[in-house]
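Q: whatever this is, show me its structure:
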Amino acid sequence: MFQIGDKVLYPMQGVGVIENIEEKEVLGIKKLYYTLNMPQNNLQIMIPIEKAEALGIRQIIKPDILETILTDFHHGNTDPIIYEDRRYCRNVNKNKMKTGDIYKEIEIIRDLMRKSQKNKLGLEDTNMLKSARRMFISEIMQVKGIAQDQADHLLDEVLLAQ
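A: Next up, the predicted model:
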């Protein structure tokens, strides 16, 4: 269970801060909810506590893990099918994104960048890459305590260092 003030990643949305934990009655059923403030999207979201794990909500990563991820960003193989089959690529990446797993998020960015070097990305791939970057950048910002343009620049440097 998270606490008020915890910084968490909400898949497909980015990093948010738990501002409140409160009981609400919806359709006659009382449940505990997290209230997340999503500053990057200027949103406030309420999530039932019992669904948080299933939704992939997790604590943001620790600074040492971020450094390891940035250092090892280009390690790993890309599934060759993503170069040929757009539907497969879309489904694999959508499933990875929904998990909230930082390593899956990195695979999306890494693999779509590799794909973009071979072929021009289609609209779905471009949008997926933007979403994965946005989520990762929101986490970099919180972990390092830096502004969005600095986090963007840091990721771009890592991507160019192939």
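Q: rest of the way, CA atoms for contacts and neighbours
A: OK.
Q: check which helix or strand covers I108.
A: Assessed by DSSP states H and E, I108 sits inside helix 102-118.
Q: what residues does that helix touch?
A: Residues from elsewhere that reach helix 102-118 (C-alpha atoms under 8 Å, 6 or more residues apart in numbering): 69, 73-74, 78, 82-83, 93, 96-97, 121, 125, 129, 132-133, 136, 159.
Q: what is the subsequent helix or strand relative to that helix?
A: Assignment by DSSP H and E places the next element after helix 102-118 at helix 123-144.
Q: want to put them side by side, so please do this one too:
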Amino acid sequence: MSKSGLDFKVGDAVVYPAHGVGKVIAVETQEIAGMALEVYVITFDHEKMTLRVPTKKAVSAGLRSLAGETVVTKALTTLKGRARIKRTMWSRRAQEYEAKINSGDLVSIAEVVRDLHRADNQPEQSYSERQLYESALDRMAREVAAIERIDREAAVALLNKSLIKPAAAAA
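A: Just a heads-up that it's a prediction; the model follows:
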């Protein structure tokens, strides 16, 4: 077990807040500035990126295991809730949404998806709204897909089913 309290092994799926779901491909010791430093080597296939996170800094960097069943259930329940859109300027709300997406917290990401989701009968989204919505939906879908062991498209379908239910119930 590393001193951080986290003990990921090669092959473990992990979540890094700013990049979403990745896979630990190695735990290496590298020499940096004359000091030996143990790092998790994590790949993110969808971004074609490799990240090295010092094992001692993993917790403070926000690295975590995939969400548990209770968190996923809470996130899906959040999607079914009513959108909460503040009457503040879009630039301020966009910053808040971006912060929630990059927090890596599945329930916070679900709030962004819920708040920015547009049903077919609703007005068109602006470009920036659509970008944030798709970013949040993608981040959430990748984690749900990894947890449920399904592909991303099946996860998106599952999330969309949760989003559409309240509209059908209200009609």
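Q: quick one: TM-score?
A: Once superposed, the chains reach a TM-score of 0.83 (TM-score structural alignment, normalised by the length of the first structure), with 160 aligned residues with a C-alpha RMSD of 2.5 Å.
Q: if we can go back for a sec, mean per-residue distance, the helix holding I108 of the first structure versus the second structure.
A: In the superposition against the second structure, helix 102-118 of the first structure averages 3.0 Å from its aligned positions (mean C-alpha distance after the TM-score superposition for the first structure).
Q: just list the residues touching E153 of the second structure, thanks.
A: Contacts of E153 of the second structure by C-alpha under 8 Å, 6+ apart are A141.
Q: how near is the aligned partner of it in the first structure to N20 of the first structure?
A: Correspondence of E153 of the second structure to the first structure, assessed by TM-score structural alignment: D149. Relative to N20 of the first structure, D149 of the first structure is positioned 29 Å away (C-alpha to C-alpha, to the nearest Å).
Q: and the strands in the first structure?
A: Taking DSSP state E, the strands of the first structure run over residues 7-10, 14-26, 29-38, 43-48, 58-59.
Q: could you measure from the residue most central in space within the second structure over to G34 of the second structure?
A: Nearest residue to the geometric centre of the second structure (C-alpha atoms, centre = their mean): R139, 4.0 Å. Distance, R139 of the second structure to G34 of the second structure, using C-alpha to C-alpha: 37 Å.
Q: ok, K56 of the second structure next?
A: K56 of the second structure sits 17 Å away from G34 of the second structure, going by C-alpha to C-alpha.
Q: with neighbour numbers in mind, choose between the two.
A: K56 (17 against 7; other C-alpha atoms under 10 Å).
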